[in-house]
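**Student:** everything below, folded, please.
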Amino acid sequence: MKKLLLIFTVIICSCTTSNEEQDKKEIRALMKHQASDWSRHDLDCFMLGYWKSDSLKFQGRNGITYGWKKTLEKYKKSYPYAEDSGKLKFKIRTISKIESNSYYVMGEYNLTRETGKLDGIFMVIFKKIKGEWKIIADTSC
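**Tutor:** This is a model prediction of the structure:
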């Protein structure tokens, strides 16, 4: 009986680790896709990684913005042309599980553009909503 319990425990642990690794892989892929969208100055596609809700929260240098639409409008106002948005790269430092369907990601962003380089740090919270990973909160500065 003890052997059976041990085998069951090992199987459960390996499935949890496997699921966590898959979640992290999907989150990394989404962020890579977002960086590509941003670098093409496709802010609408970039925003597909965010939760399309009035409850989305974005904290930047100038305060907090509530809602998907207002966040998109702010991006479009701040980065109206391709030369303003430049080329985006993320350097992910850590992805940590919060609960079964939520992770936080901490790292750095590098924006190379004609008007000058812009570097900073971020922490985003991802939640799996209707089978898709979405950013529900973003703090970037």
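**Student:** contacts, neighbours, all on C-alpha from now
**Tutor:** Fine.
**Student:** check which residues of the helix or strand in which L30 is found are buried.
**Tutor:** L30 is part of helix 2-39 when elements are defined by DSSP states H and E. For helix 2-39, burial by neighbour count (16 or more other C-alpha atoms under 10 Å) applies to 20, 23-24, 27-28, 30-31, 34-39.
**Student:** now the other sequence, so there's something to compare against:
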Amino acid sequence: MKINITLIIILLTLTAFAQNKKNLGPYYSEKDEKEILKVMENQVKAWNDGNMEGYMEGYWKSDSLRFVAKVGVQYGWNLTLDMYKKNYNDKEGMGKLSLKAVALEFINKNIVFMIGRWQVEGKKNAGGHYTQIWKKIKGKWVITTDHTS
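**Tutor:** Modelled structure (predicted):
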């Protein structure tokens, strides 16, 4: 009985620790986490300044970028930029963006899976969740896949 109670306490402690660390995975690097969060911070600043191209700097500038939304999957940095510009056509329409990483998992040294929340306040209040795959390409962390709902 004592062994079962001890085992339960250990498992609960490990579970609490794992949840506290956002399931960071065995390849976690504090430096890389800070770099990713800095990219997100730069995206928010660019968005809130009305700079859509600056916001898009957080995305992989490639025809292989994947963006998944209600309408389906679209490929390419330029198509994603065009989609954003169509939905948020000026600074006033863009409103104020906030992003929050809820969970991170470092799949390997160059790939991170993220779950987060987004919120836009302004003319069109909107919000939801996203899942993203981030890759370190040429020494820079960028979003290569984004599923936003």
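**Student:** what about the helix or strand just after the helix holding L30 of structure 1, how far off from structure 2?
**Tutor:** Downstream of helix 2-39 of structure 1, the next assigned helix or strand under DSSP H and E is helix 43-46. Helix 43-46 of structure 1: mean distance to aligned residues in structure 2 after superposition is 0.6 Å, counting by mean C-alpha distance after the TM-score superposition for structure 1.
**Student:** the helix or strand following helix 43-46 of structure 1 aligns to what range in structure 2?
**Tutor:** Going down the chain from helix 43-46 of structure 1, the next helix or strand is strand 57-60, by DSSP H and E. Under TM-score structural alignment, strand 57-60 of structure 1 corresponds to residues 66-69 of structure 2.
**Student:** just to revisit the earlier point, and the buried residues of helix 2-39 of structure 1, which is closest to F122 of structure 1?
**Tutor:** F122 of structure 1 lies nearest to M31 out of the buried residues of helix 2-39 of structure 1, by C-alpha to C-alpha, at 12.2 Å.
**Student:** the helix holding L30 of structure 1 - contacts with which helices or strands?
**Tutor:** helix 43-46, helix 82-85, strand 87-99, strand 132-140 (3 or more C-alpha pairs under 8 Å, 6 or more residues apart in numbering; DSSP states H and E).
**Student:** out of these, which one sits most buried?
**Tutor:** strand 132-140 (a mean of 20; mean count of other C-alpha atoms under 10 Å).
**Student:** for that strand, packing partners?
**Tutor:** Using 3+ C-alpha pairs under 8 Å, 6+ apart, strand 132-140 of structure 1 sits against helix 2-39, strand 57-60, strand 118-129.
**Student:** out of these, nearest to L48 of structure 1?
**Tutor:** Per C-alpha to C-alpha, nearest to L48 of structure 1 of these: helix 2-39, 8.3 Å.
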